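> Here you go, sequence then predicted model.
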Amino acid sequence: VGMFIVMKSVPPLVMYLFVVVISILDGFAAPVSYAIVPRYATDLGKANSALSMSGEATQLVGWGLGGLLFATIGLLSTTLIILLLYIISSFMMLFLPDAEVEVLESEANLDILVKGWKSVARDPRLRLFISANLFEIFSNTIWVSSIILVFVTELLNKTESYWGYSNTAYSIGIITSGLITFRLSEEFLAVKWKSILFPLVSIAIVTLAIILFPNAQIFLFFSALVGMLSQLKEVPESVFLQETVEENNLVNVYSVIEVISTLSFSVFVLLMSYITENFGITISFLLSAICLILEAILIYIRRDYLK
């Protein structure tokens, strides 16, 4: 903000540096956000549903409100408002009650850094979670803007703005599903593997239906349905991790998952972009559905780990 005020503009290289720093800080925040849930909540199903639902609702409102503020009051004023919101958010975090944390003074810095990786390597349940998640990450790359825009423009014959409607429908689906899982959390967590398996198979079917029935109006419905189904499986997955891993080690494991997910997503986006460019968007959607089916098969085979 200070550079905007003093310089009125920021060099592109400096802006990229800021984006990298913000991404790094966000990488710290994401694992901690889910790792602290067991320390403050007794009903993990409802807590994770509320956390995901509030985050998605904030993004849904924030994108539209942010664009409106930028168009009406300009970049500098909008950035100052964002800075103020960050300050208020950080201040509110001070009111969280203190949680008891077991401090292991015998651990060296290197041990702390590799603690999460050792846990993943030793626990077959965590290895299953990450292996299955890799299939889903590859599948989800079809929703990246550079790929889904090809579907929107080539098969639906719509402009780029229609992609925004799809994102909104997706977010509405997540919020709706969050309300359902919040209300029926006990039922969804009774048998976790079924609560993960059913949405996976359903999303695969919807993905195939999208390319079989390329209709603009139906696509919005399918987008909301995918958002809803993805949220249905996310809550039992989060609860599974929080119940499987010790509280003191949870943030380390979440950090490992975040690193693996981010790196694999970057590679898979490049791979899916290449496939889309050379073989067409239909093949990309077909591969996405196949990956979801393979993940579902893996979950079913190892369902004993998810009880």
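Thanks, I have the structure now.

> from here on, contacts and neighbour counts on C-alpha atoms
Fine.

> and the closest residue to Leu155 other than its chain neighbours, how many neighbours?
Distance criterion Cα to Cα, 6 or more residues apart in numbering; nearest residue to Leu155, sequence neighbours excluded, is Pro214 at 6.3 Å. Pro214 has 15 neighbouring residues, counting by other Cα atoms under 10 Å.

> swap in the one 10 residues further on?
Residues contacting Ala224 under the criterion other Cα under 10 Å number 23.

> who's in contact with it?
Counting by Cα atoms under 8 Å, 6 or more residues apart in numbering, Ala224 makes contact with 166, 169-174.

> And the host helix or strand of Glu234, how far out from the chain middle?
Glu234 belongs to helix 216-244 when assigned by DSSP states H and E. Mean-position distance between helix 216-244 and its chain equals 10 Å (Cα atoms, centre = their mean, to the nearest Å).

> put this beside the first:
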Amino acid sequence: MFFLWHMSLISMLCCVAFIAFFDGWAAPVQSSMLPHLVDKEKLLKWNSMFNVTDQTIQIAAYPLGSFLIISWDATGLLWLSFSLFSLSIIFMQAIRMNAHSSKTKQKQGLKEGWKLIWHYPRLRVLLVMEVLEGMAAGVWASAIVYVFVKEILNKNEAWWGYINSSFFVGTVLGGFVLLKISVEQERSLYHIVILGSLFSGFFTLLFGVISVPFLSLLLSFAIGIALQISATCSYTLTQTAVPLEKLPKVLSATLSVSYVTFGLSVLLLGAVASLNVTAAFLTAGGLIVISGCVGLFLRNYALAN
């Protein structure tokens, strides 16, 4: 019996690993499709619209998912997930765009994304900022926020949900802000990225030192707005920096960095939080502020190309 349970656990972990592996293929390809489908001048608004839709679905998915877990069994939920994935594949097949053929060998293709990042100053600066902010992102892992709620705010588990919800609502509002404004010049987009990083870093520092629950909700909301605006503008700058046929390789490289830095961030900031959770948020806020300062000091270099 123990052997069968052990094999089932290994099989489940292998399935999770395969899902993550193929998601690593799909994410950069899916992200690089939008510039093929819309004009460059409208790219920021469409990125914002997609982000608003994504965040809204995530907000709705939490209560809906909880209800389904209570109402259905595990097999039914797995079949529902499979059906939704299958439906998304059908919709993806309906998208028509011009394909760019490439005869680059696989080994060369793996290196090409990094070479392109090194070739474009803007991408280099944005990648450095991405690494710094990625190292700070782990502070919002559920385990760390839960410790903050219990030890600093002296509240129950419900407040962990309130803080997460206020953050997601902030990201949705940040997306709506970008939908309403018109920013076409790359220099203006870059300056918005810097301001978003500086504000989100400053708000994170305040979040770590303030122990008033209501103010924590407001700061979480403000951080969501600033991060969403900064991330969407940074994403748009990356999409417009290279030829469309090269974009999947660049996005693959940047997403790989994001995954690695986030994993390291959860590990390192989790260790810091085990000693002092306030120090974890101060460290994260400091890293984000440094990211904004890097972008500020290197703005002429980043916009040179």
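Done, it's in. Note that this is a predicted model, so its numbers are computed, not measured.

> Give the aligned range of the helix holding Glu234 of the first structure in the second structure.
The alignment of helix 216-244 of the first structure onto the second structure (TM-score structural alignment) spans residues 213-241.

> ok, back up a step: with the second structure overlaid, how far apart is the helix holding Glu234 of the first structure on average?
By mean Cα distance after the TM-score superposition for the first structure, the fitted helix 216-244 of the first structure averages 1.1 Å away from its aligned residues in the second structure.

> mind listing what's buried in that helix?
Using 16 or more other Cα atoms under 10 Å as the test for burial, helix 216-244 of the first structure gives 216, 219-242.

> Pull up the aligned stretch in the second structure for stretch 133-153 of the first structure.
So stretch 133-153 of the first structure sits over residues 130-150 in the second structure, by TM-score structural alignment.

> who's in contact with the matching stretch?
With contact meaning Cα under 8 Å, 6+ apart, stretch 130-150 of the second structure is reached by 155-157, 159-160, 257-258, 261-267, 269-270, 273, 277-278, 280-281, 283-285, 287-288, 290-291.

> mind running it again at 7 Å?
Residues outside stretch 130-150 of the second structure that contact it (Cα atoms under 7 Å, 6 or more residues apart in numbering): 155-156, 159-160, 258, 261-262, 264-266, 269-270, 273, 277, 280-281, 284, 287-288, 291.

> and the nearest residue in space to Met228 of the first structure that is not next to it in sequence, how many residues sit next to it?
The shortest distance from Met228 of the first structure to any non-neighbouring residue, by Cα to Cα, 6+ apart, is to Gly173 (4.3 Å). Neighbours of Gly173 of the first structure under the rule other Cα under 10 Å: 23.

> right, and Gly173 of the first structure touches Gln231 too?
No - using Cα atoms under 7 Å as the test, Gly173 of the first structure is too far from Gln231 to be in contact (8.2 Å).

> before we move on, what SS does the nearest residue to Ala231 of the second structure once chain neighbours are set aside have?
Counting by Cα to Cα, 6+ apart, the nearest residue to Ala231 of the second structure once its immediate chain neighbours are dropped is Val193, at 7.1 Å. Using DSSP: H, G, I helix; E, B strand; the rest coil, the secondary structure recorded for Val193 of the second structure is helix.

> From Ser284 of the first structure, how far off is the counterpart of Val193 of the second structure in the first structure?
Superposed on the first structure with TM-score structural alignment, Val193 of the second structure falls opposite Ile196. Ile196 of the first structure sits 23 Å away from Ser284 of the first structure, taking Cα to Cα, to the nearest Å as the criterion.

> same deal with Ser195 of the first structure?
Ser195 of the first structure is 26 Å from Ser284 of the first structure, by Cα to Cα.

> now Thr141 of the first structure
From Thr141 of the first structure across to Ser284 of the first structure, the span is 9 Å (Cα to Cα).

> which neighbours do these two share?
Shared contacts of Thr141 of the first structure and Ser284 (Cα under 7 Å, 6+ apart): Met272.

> Switch the contacts of Ala224 of the first structure over to a markdown table; also include distance to Leu75 of the first structure and secondary structure.
Formatted as a markdown table, those follow (distance: Cα to Cα, whole Å; DSSP: H, G, I helix; E, B strand; the rest coil):
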| residue | distance to Leu75 of the first structure | secondary structure |
| --- | --- | --- |
| Ser166 | 26 | helix |
| Ala169 | 27 | helix |
| Tyr170 | 28 | helix |
| Ser171 | 26 | helix |
| Ile172 | 28 | helix |
| Gly173 | 31 | helix |
| Ile174 | 30 | helix |
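
> Closest one to Arg127 of the first structure out of the residues you listed, please.
Ile174 (26.6 Å; Cα to Cα).

> Now check that closest one against the second structure: what is it aligned to?
In the second structure, Ile174 of the first structure lands on Thr171 (TM-score structural alignment).

> Under the alignment, what does Pro31 of the first structure map to in the second structure?
Pro31 of the first structure maps onto Pro28 in the second structure, by TM-score structural alignment.

> for stretch 205-213 of the first structure, the distance to its chain's centre please.
Using Cα atoms, centre = their mean, the offset of stretch 205-213 of the first structure from its chain centre is 22 Å.

> what's the neighbour count on Ile297 of the first structure?
Counted with other Cα under 10 Å, Ile297 of the first structure comes out at 16.

> So which bit of the second structure is the one helix or strand Glu295 of the first structure maps to matched to?
Glu295 of the first structure is part of helix 281-301, with elements assigned from DSSP H and E. Using TM-score structural alignment, helix 281-301 of the first structure corresponds to residues 277-297 of the second structure.

> And stretch 59-71 of the first structure, by the same measure?
The alignment of stretch 59-71 of the first structure onto the second structure (TM-score structural alignment) covers residues 58-70.

> mean deviation (superposed) between that stretch and the first structure, please.
By mean Cα distance after the TM-score superposition for the first structure, the fitted stretch 58-70 of the second structure averages 1.2 Å away from its aligned residues in the first structure.

> next one: that stretch to chain centre, how far?
The chain centre lies 21 Å from the centre of stretch 58-70 of the second structure; the measure is Cα atoms, centre = their mean.

> again, but for stretch 4-19 of the second structure
The answer for stretch 4-19 of the second structure is 27 Å, by Cα atoms, centre = their mean.
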